[in-house]
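Chemist: Structure for the following, please:
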Amino acid sequence: MNTTTTTETSLFEKIGGMDAVLAAVDIFYAKVLADDSINGFFDTTDMVAQKRKQTAFLAYAFGAPLQYTGKNMRDAHAPMVKNGLNESHFIAVATHLKATMEELNVAPELIAEVMKIAGGTKDDVLGL
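Modeler: Predicted coordinates for the structure are as follows:
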């Protein structure tokens, strides 16, 4: 009897695992903090802690075999929404995420998956 077991490879594994996520977070925040249209939202942010939270969230969102224990998107971004976070800011952040993936030479079809995941957070991030 020939039995074949197929296990789907997660986006997390396809993009290179935790090393890739760590590199992406570093590059991503360099872009975000250099962007005057959005960097004001991070003026009082502990960026070491923020990078740690973002790494955990992205790893989880991309299918890493770990638990995410941080705040949900709506609660995490509510203070920023109160300070004016809007769709133009969301688009700026998404653009930096896409540029980060391109800089890391992630395949276009995987970038599309990343952007679909990011886009799926929009309503919660913006409190809609």
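
Chemist: from here on, contacts and neighbour counts on C-alpha atoms
Modeler: Noted.

Chemist: mind listing the strands for the protein?
Modeler: Ranges of strands in the chain, per DSSP state E: none exist.

Chemist: separation between the spatially most central residue of it and K51?
Modeler: Using C-alpha atoms, centre = their mean, the residue of the chain that lies closest to the mean C-alpha position is L58, 4.8 Å off. Applying C-alpha to C-alpha, to the nearest Å, the value for L58 to K51 is 10 Å.

Chemist: coming back round to it: ok, now which ones touch the residue lying closest to the residue nearest to the centre of the chain once chain neighbours are set aside?
Modeler: Counting by C-alpha to C-alpha, 6 or more residues apart in numbering, L58 lies nearest to V21, which is 7.1 Å off, once chain neighbours are set aside. Listed by C-alpha atoms under 8 Å, 6 or more residues apart in numbering, the contact set of V21 reads 12, 55, 58-59.

Chemist: Burial check on the closest residue to P108 other than its chain neighbours, number of neighbours?
Modeler: Counting by C-alpha to C-alpha, 6+ apart, E102 is the residue found nearest to P108 once chain neighbours are left out, at 7.9 Å. Other residues within reach of E102, judged by other C-alpha atoms under 10 Å, total 13.

Chemist: do the one 4 residues further on as well
Modeler: Other residues within reach of V106 by the criterion other C-alpha under 10 Å amount to 18.

Chemist: P79 now?
Modeler: 12.

Chemist: Can you give me the buried ones in stretch 120-128?
Modeler: Within stretch 120-128, the residues scored as buried using 16 or more other C-alpha atoms under 10 Å are 121-122, 125-127.

Chemist: one more to line up against the first:
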Amino acid sequence: MCTETAQSLYDRLGGAAAVQAAVGIFYARLLKDAALMPFFEGVDMKAQERKQVAFMTYVFGGAGAYQGRDLAAAHRRLILEKGLKEEHFDLVAGHLLATLTELQVPAPLIEEAMGVVATAKPVIFGRV
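Modeler: Down below sits the predicted model:
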């Protein structure tokens, strides 16, 4: 009998240090994108980065439970008040893809991570 369990995507990506590094680079990219900057006006970015680390840890299979709001609730105000659209989601996903590529994450892991990210789009925009 095999007692070995499959490693989570979180572990295969490199765990806490890798997710922390990715989130830092990711938000630096987002804040330089003129189409996305307005969504972060007035946001405590240190708190936002902590939330993103916790969220990515959770969705990629790391330890601990995510304590934040669900995706639809977390983005509702941005949709209603700031005009967040699916095109913006696609830009954000593109920045994550570029971040993972910059960090030299192997292509199969990037593909798996982006697959997880893609599942968020219909949830955020109420298409589930």
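
Chemist: Quick check: TM-score for this pair?
Modeler: After superposition, the two chains reach a TM-score (TM-score structural alignment, normalised by the length of the first structure) of 0.95; 126 aligned residues with a C-alpha RMSD of 0.8 Å.

Chemist: before we move on, back to that, so which of the buried residues of stretch 120-128 of the first structure are in helices?
Modeler: The subset of these located in helices under the criterion DSSP state H comprises 122, 125.

Chemist: Nearest to G84 of the first structure among the buried residues of stretch 120-128 of the first structure?
Modeler: L126 (9.6 Å; C-alpha to C-alpha).

Chemist: what's near enough to touch the closest one?
Modeler: Contacts of L126 of the first structure (C-alpha under 8 Å, 6+ apart): 74, 77-78, 81, 85-87, 90.

Chemist: Now which of these would you call buried?
Modeler: Judged by 16+ other C-alpha under 10 Å, buried ones among the contacts of L126 of the first structure: 74, 77-78, 81, 85, 90.

Chemist: Rebuild those residues as CSV, extending it with distance to E8 of the first structure.
Modeler: Below are those laid out as CSV (distance: C-alpha to C-alpha, whole Å):
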residue, distance to E8 of the first structure
R74, 30
H77, 32
A78, 35
V81, 37
L85, 36
F90, 30
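
Chemist: What is the nearest of the residues you listed to D46 of the first structure?
Modeler: H77 (15.0 Å).

Chemist: which residue sits closest to the aligned residue in the second structure for that closest one in space, ignoring its chain neighbours?
Modeler: Matched to the second structure by TM-score structural alignment, H77 of the first structure sits across from H75. Excluding the flanking residues, the one nearest H75 of the second structure by C-alpha to C-alpha, 6+ apart is I124, at 6.5 Å.

Chemist: before we move on, what about K82 of the second structure?
Modeler: K82 of the second structure sits nearest to F39 (C-alpha to C-alpha, 6+ apart), 6.9 Å away.

Chemist: Then A64 of the first structure?
Modeler: F12 (5.6 Å).

Chemist: what about that neighbour, how many residues close to it?
Modeler: A count of nearby residues for F12 of the first structure, using other C-alpha under 10 Å, gives 21.

Chemist: residue contacts, V125 of the first structure?
Modeler: Residues in contact with V125 of the first structure (C-alpha under 8 Å, 6+ apart) are 73-74, 76-78.

Chemist: I'd like those residues laid out as JSON lines, including distance to K31 of the first structure.
Modeler: JSON lines is the format used below for the contacts of V125 of the first structure (distance: C-alpha to C-alpha, whole Å):
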{"residue": "M73", "distance to K31 of the first structure": "21"}
{"residue": "R74", "distance to K31 of the first structure": "23"}
{"residue": "A76", "distance to K31 of the first structure": "20"}
{"residue": "H77", "distance to K31 of the first structure": "19"}
{"residue": "A78", "distance to K31 of the first structure": "22"}
